[in-house]
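**Student:** I'd like to go over a predicted model; first the sequence, then the structure.
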Amino acid sequence: MMRITWATDQGSPARPNEDFVATALGAAVVLDGMSIDMSVETGCVHGRPWYVGQLATRLLAGLLDHRVSPATALAQAIAETADAHGGRCDLSHPWTPATTVVALRARDRAADYLVLSDSTLLLDRDGRVTALTADGSGFAAADPRVAERARVGSVPIAGLRRAALLTDGATRLVDQFGLTDWPQTLTTLAERGPAALIEQVREAERTDPDGRRWPRNKPHDDATVAFCEFATP
């Protein structure tokens, strides 16, 4: 059994949250929409939050069919989302909406994962924490073939204690600020929950509003965490 809790927070009130989390019994998906200036033309009349939500819900639905691999589910979701544009958008535009993807699915004896681009998946197997991410060259957009670039795999359910799916706005404490590590991140999630972890990120960001201590492209980024705990029924 996989118990999931999650939280998300937009980075700025001046722009919508382009992260999206979708969960169901035994599966979780977290997406981080590619951030560009709001004035930049994308060729899409719907907008980036619409795209990210459409892709996330379709991917989650695909993952619930255990006969379908995560990569195939992602490819199908991308194709279905492209169709959902209804021919009203230029999907060949260089700034067409795109997103990172991290997904986790629990089956009877194994947990399947998929990571595309720079979001992060943490896995705690018997106290040994592994962080999985992928390079930034393969954002999901309108081409289903990008699913071939995803980092995919499976781990036995036996011994899997906890997992976390995090966008890069939520991993800053570790990979940009160096204020903590991945095991402590999971401990914070277990003891205080996803919202508390995001607030720790915000507290650190507020101490360096101009990015002098920690240079970054945005003072605050959208931040999303889905935390999964495993227990034997």
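**Tutor:** All right, it came through fine.
**Student:** going forward, measure contacts and count neighbours with C-alpha atoms only.
**Tutor:** Noted.
**Student:** skipping adjacent residues, who's closest to the residue most central in space within the chain in space?
**Tutor:** The chain has V30 as the residue nearest its centroid, 3.2 Å off, counting by CA atoms, centre = their mean. In space, and not counting its chain neighbours, V30 is closest to V21: 4.5 Å by CA to CA, 6 or more residues apart in numbering.
**Student:** comparison target, given below:
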Amino acid sequence: MRVITATEAAPGRPNEDQVFHHGALVGVLDGVSAHPDLDTGCAHGPAWYTRRLVARLSEAADAALAATLPDLLATAIERVAREHPGCDLANPSTPAATACLVRDTGTELEYLVLCDSPLVADVGAETFAVVDDRFDRVYEQIRRRRSRATCPSAPPCTVPGSSRPPSASRSSPTRPAVTGSPRPIPPRRHRR
């Protein structure tokens, strides 16, 4: 498997993203940026979290060669959680990351996609993409509900005090938060 990686931090910020290649396991972790005005309940940031997650994923892969990708990710997350016991990990703004994991077994390509880290794979005769759009779908439902509640008249409507429609008002203090424990798209195997 040929792997080419590149990542770059946002100007003036630590790199919150990690790309790694460890044996047959390849991954992209996209740290979820914390809003500077939000209390995250954690002394660590997304850059710390993604670096630690890569290290724990590598350890888990070495320790359990036959483990499924969801099990590897779950083990790594549990281990990282133990590394910051004084932090409030129940806070919805605590450091988090999206994930895309791929493992080449020699005959199959296994993959796991969680949130907005898509996978595009070229397996010779076929190129395919895997995208987890569940967050986008949930956010769109919330946006529509908010739009109806804020602007019960026929669209297009605007957020009070703004000329932009609700979907464009990203800085609105009343923008709903989506919290919970997303589950990854079930891992799949693609025969070569």
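**Tutor:** Done, it's in. Given the structure is predicted, the values throughout are model-derived calculations rather than measurements.
**Student:** overlay them and tell me the TM-score.
**Tutor:** After superposition, the two chains reach a TM-score (TM-score structural alignment, normalised by the length of the second structure) of 0.69; 148 aligned residues with a CA RMSD of 2.1 Å.
**Student:** just to revisit the earlier point, the residue nearest to the centre of the first structure sits in which helix or strand?
**Tutor:** Under the criterion of DSSP states H and E, V30 of the first structure resides in strand 27-33.
**Student:** hey, where'd the helices end up in the second structure?
**Tutor:** Counting by DSSP state H, the second structure has helices at residues 46-63, 69-82, 134-150.
**Student:** and the ones you listed: which comes nearest E110 of the second structure?
**Tutor:** Closest to E110 of the second structure of the helices of the second structure, according to CA to CA: helix 69-82, at 7.9 Å.
**Student:** show me the contact partners of the closest one.
**Tutor:** 49, 52-53, 56-57, 60-61, 89, 101, 110-112, 184, 187 (CA atoms under 8 Å, 6 or more residues apart in numbering).
**Student:** from A27 of the first structure, how far off is the aligned residue in the first structure for I77 of the second structure?
**Tutor:** Aligned by TM-score structural alignment, I77 of the second structure pairs with I78 of the first structure. Distance of I78 of the first structure to A27 of the first structure, given as CA to CA, to the nearest Å: 18 Å.
**Student:** repeat that for P94 of the first structure.
**Tutor:** Counting by CA to CA - P94 of the first structure and A27 of the first structure are separated by 32 Å.
**Student:** got it, and A204 of the first structure?
**Tutor:** Taking CA to CA, one finds A204 of the first structure at 31 Å from A27 of the first structure.
**Student:** in the second structure, what residue corresponds to the residue nearest to the centre of the first structure?
**Tutor:** Match for V30 of the first structure (TM-score structural alignment): V28.
**Student:** wait, that match sits on Q18?
**Tutor:** Yes: the criterion here is CA atoms under 8 Å, and V28 of the second structure meets it with Q18 at 5.8 Å.
**Student:** shared neighbours, the two?
**Tutor:** Applying CA under 8 Å, 6+ apart, one finds that no residue jointly contacts V28 of the second structure and Q18.
**Student:** rewinding a little: most neighbours per residue, which of the helices of the second structure?
**Tutor:** Of the helices of the second structure, the one with the most neighbours on average (mean count of other CA atoms under 10 Å) is helix 46-63, at a mean of 20.
**Student:** show residues contacting it.
**Tutor:** Under CA under 8 Å, 6+ apart, the answer for helix 46-63 of the second structure is 14-18, 20, 22, 25, 29-34, 67, 72-73, 75-77, 79-80, 95-97.
**Student:** so how do I select the buried members of those in PyMOL?
**Tutor:** To isolate the buried ones among the contacts of helix 46-63 of the second structure in PyMOL, judged by 16 or more other CA atoms under 10 Å, type:
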select buried, resi 15+16+17+18+20+25+29+30+31+32+33+72+73+75+76+77+79+80+95+96+97
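**Student:** separation between A163 of the first structure and T187 of the first structure?
**Tutor:** Note on A163 of the first structure: its distance to T187 of the first structure, by CA to CA, is 11 Å.
**Student:** same question for V29 of the first structure.
**Tutor:** Distance, V29 of the first structure to T187 of the first structure, by CA to CA: 21 Å.
**Student:** who's more crowded, the two?
**Tutor:** Neighbour totals were compared for V29 of the first structure and T187, and V29 leads with 25 against 13 (other CA atoms under 10 Å).
**Student:** can you tell me how far the closest residue to that one other than its chain neighbours is from A131 of the first structure?
**Tutor:** Spatial nearest neighbour of V29 of the first structure, chain neighbours left out: A103 (4.4 Å); criterion: CA to CA, 6+ apart. For A103 of the first structure, the distance to A131 of the first structure equals 14 Å [CA to CA].
**Student:** list just the nearest of the contacts of helix 69-82 of the second structure to V123 of the second structure.
**Tutor:** Looking across these and measuring by CA to CA, the closest to V123 of the second structure is E110, at 11.7 Å.
**Student:** what residue in the first structure is paired with the closest one?
**Tutor:** Looking across to the first structure (by TM-score structural alignment), E110 of the second structure lines up with D112.
**Student:** contact partners for its match?
**Tutor:** By CA under 8 Å, 6+ apart, the residues touching D112 of the first structure are P70, L104, R105, A106, V152, G153, S154, V155.
**Student:** what's the closest non-adjacent residue to it?
**Tutor:** That would be S154: by CA to CA, 6+ apart, it lies 4.3 Å from D112 of the first structure.
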